[in-house]
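Q: here's a sequence, model it:
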Amino acid sequence: MSVFTPDSSTRPRAPRVDAGRDFSLALSVKFVPVAWSRSVKLRGFLTVAVIGGVLIAGDPFQRVVVAGLGRLLPGRKLAILTWWERFLANYILWAARVVGGAHIASPPALPGREGVLVLMNHQSVLDIPLVVAALQPLHPRIITRARYSRGKPLISHMTRLYQYPVVEPRANARTQITALAENARTSPVPMMIFPEGTRTRNGEIGQWKEGGLRGILGARKWMVYLLVVDGYWESARLVDFMENVSTIEGRAVALGPFDGPEPGADPERFIAEMRERMIRALASLRAGAPAA
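A: Prediction:
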């Protein structure tokens, strides 16, 4: 009687354990999301730093060179101011794309000339660079909140140099609307206003604050355009932009021109129509359909 004794070639082998490989895999599974999150935040921080550095350095350049050339060459002042503002707008969009990784479609071209009024929905910190890049050949006057006229490098001086109408929500509304209307009536460049007044949290079209818009529409006869953007609303604030710039999928559509109401006429129906068109255009953008 023989007894079968398995040798090394016939014994069943236990699964091989590669401790180093398994530990590395566990680390990668656990830490890749953390590393990715840190990478995204670092990219956002670098984008803000690249933009902020130019704004800080550009402040004295704007005060001395840009403003100085505008005084020395009054006949070329509009061209000088437009060149500078378009440079800043395109630089900010470049930084968001190249440094931040944002996907931003070039905004549609709008006629940048006297008598043009642009109404734009308000989603993010990139809205102003987008509308400046869209308007050609002249820069816009942008209705601006008073808090931006103080203590902001380059921006605060720009509000004065470019004669932006400044509004303070807590100040006397009638006085502000009168001043806004006069600024609009005499503007040699296009005007731009965010009718919502502030950025919405979900990117939908919010309620319009009509007082300022009524004042502008009543100041003169306008050719009105709508600029509707989407894909930016998760970067509404600077801190949001820093965290989400790499996820931006920005797109825009322009509608118009629309004949504005005659000065002195009630603009209520016109305003309601413009808001409805903006809502439909945003819905079309989100559905991937052409805006009407």
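Q: from now on I want contacts and neighbour counts done on CA atoms only, so please keep to that.
A: Noted.
Q: spatially central residue in the protein, please.
A: Leu126 (1.9 Å; Cα atoms, centre = their mean).
Q: who touches that one in this structure?
A: 93, 232 (Cα atoms under 8 Å, 6 or more residues apart in numbering).
Q: can you report how many residues lie near Gly250?
A: By the measure other Cα atoms under 10 Å, the count of residues near Gly250 is 17.
Q: what does the one 4 residues further on give?
A: Counted with other Cα under 10 Å, the burial measure for Ala254 works out to 22 neighbours.
Q: any idea which helix or strand carries Leu255?
A: strand 249-259 (DSSP states H and E).
Q: tell me how far that strand lies from the chain's centre.
A: Strand 249-259 has its C-alpha centroid displaced from the chain centroid by 14 Å (Cα atoms, centre = their mean, to the nearest Å).
Q: for the comparison step, fold the sequence that follows:
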Amino acid sequence: MTTSQTESKATPLLFLRSLLYYAGFYPVTMVFSIICLIVGPLLPFRARFKFLTLINYFYIAWLRICCGVKVKVTGREHLPSAGSYVVIANHQSEWETLYFQLLIRPQAVVLKQELLRIPLFGWALALLKPIALDRSKRRGALKQLLEQGKARLADGIPLLIFPQGTRVPTGELGKWNKGGAMLAVSSEVPMIPVAHNAGLFWPGKSFIKYPGTVEVAVGPAIDTRGKSVEEVHEVATVWLESTMRAQGSLD
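A: Sure, this is the predicted structure:
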């Protein structure tokens, strides 16, 4: 099912349910962001992450209540219980940016610099040590990713990367960048692929949310020791693409 096929099923009821979701989403986000800006700087990083992402439990529960969007996770046991690692995942929706902070705890996420400029929300997000890239400077962005990524991993903080770089509509693939594999190999930490089909239920930039169950699959950890960047990248992307097809979000 492609994004256009999903959107063709929009109804007034789905519009109202989505409107209700945002009626709760924005006020709660604004209030909680103010609290985070006051409390967050007083906490060490791990405690800060736990506190600042409490709101994500609300986001996911409220989405289920208002819009009927549920989640099913398989392979959770592949996530290491300790130590740092690199997670790469496909990017289809705003949904994964909310849910993955609950799946991978703590984490530092690679994101676009513009997000940190959003009043309140972006300022609070900056407290979570993201790697904020200026996508207009590709060479500088890669250098920043490698330098800051290695520092986060050395501190024992898992790293989340969306190697497609931007949201890709369901049914399409885009291009997988190798930054995640480069980081994992150079730091000799495991790399873990995660695939999902959130775009079927929360299409990128879509106001309407569609009821159903988002499938999230966590793949086996890839041991990067003694492997090349190309080897690790290929194993991960082959797994991602085959799993995305099985989930119905890739033609």
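Q: now the strand holding Leu255 of the first structure: which residue numbers in the second structure?
A: Using TM-score structural alignment, strand 249-259 of the first structure corresponds to residues 213-223 of the second structure.
Q: do stretch 115-126 of the first structure as well
A: Using TM-score structural alignment, stretch 115-126 of the first structure pairs with 84-95 in the second structure.
Q: where do the helices sit along the stretch 51-200 of the first structure?
A: Counting by DSSP state H, counting those that start in this stretch, the stretch 51-200 of the first structure has helices at residues 67-72, 77-98, 127-134, 155-161, 173-186.
Q: how about the second one: buried residues?
A: Judged by neighbour count (16 or more other Cα atoms under 10 Å), helix 77-98 of the first structure contains these buried residues: 77-78, 80-82, 85-86, 88-89, 91-97.
Q: same deal with the shortest one?
A: Of all the residues in helix 67-72 of the first structure, those buried under the rule 16+ other Cα under 10 Å are 67, 69-70.
Q: same check on stretch 131-147 of the first structure?
A: 131-145.
Q: where do the strands of the first structure begin and end?
A: Ranges of strands in the first structure, per DSSP state E, are 103-104, 110-112, 116-120, 135-137, 141-142, 144-145, 166-167, 191-193, 223-230, 249-259.
Q: so which of the ones you listed gets nearest Arg214 of the first structure?
A: Proximity to Arg214 of the first structure, assessed across the strands of the first structure by Cα to Cα, is greatest for strand 191-193 (11.3 Å).
Q: what is the mean deviation of the closest one from its aligned residues in the second structure?
A: Comparison of strand 191-193 of the first structure with the second structure after fitting gives an average deviation of 0.3 Å (mean Cα distance after the TM-score superposition for the first structure).
Q: chain center to that strand: distance?
A: Worked out by Cα atoms, centre = their mean, strand 191-193 of the first structure lies 14 Å from the chain centre.
Q: same question for stretch 138-154 of the second structure.
A: Chain-centre distance of stretch 138-154 of the second structure: 18 Å, with Cα atoms, centre = their mean.
Q: what do you get for stretch 99-119 of the first structure?
A: Worked out by Cα atoms, centre = their mean, stretch 99-119 of the first structure lies 10 Å from the chain centre.
Q: tell me which residues of that stretch come out buried.
A: Applying 16+ other Cα under 10 Å to stretch 99-119 of the first structure flags 99-104, 107-119 as buried.
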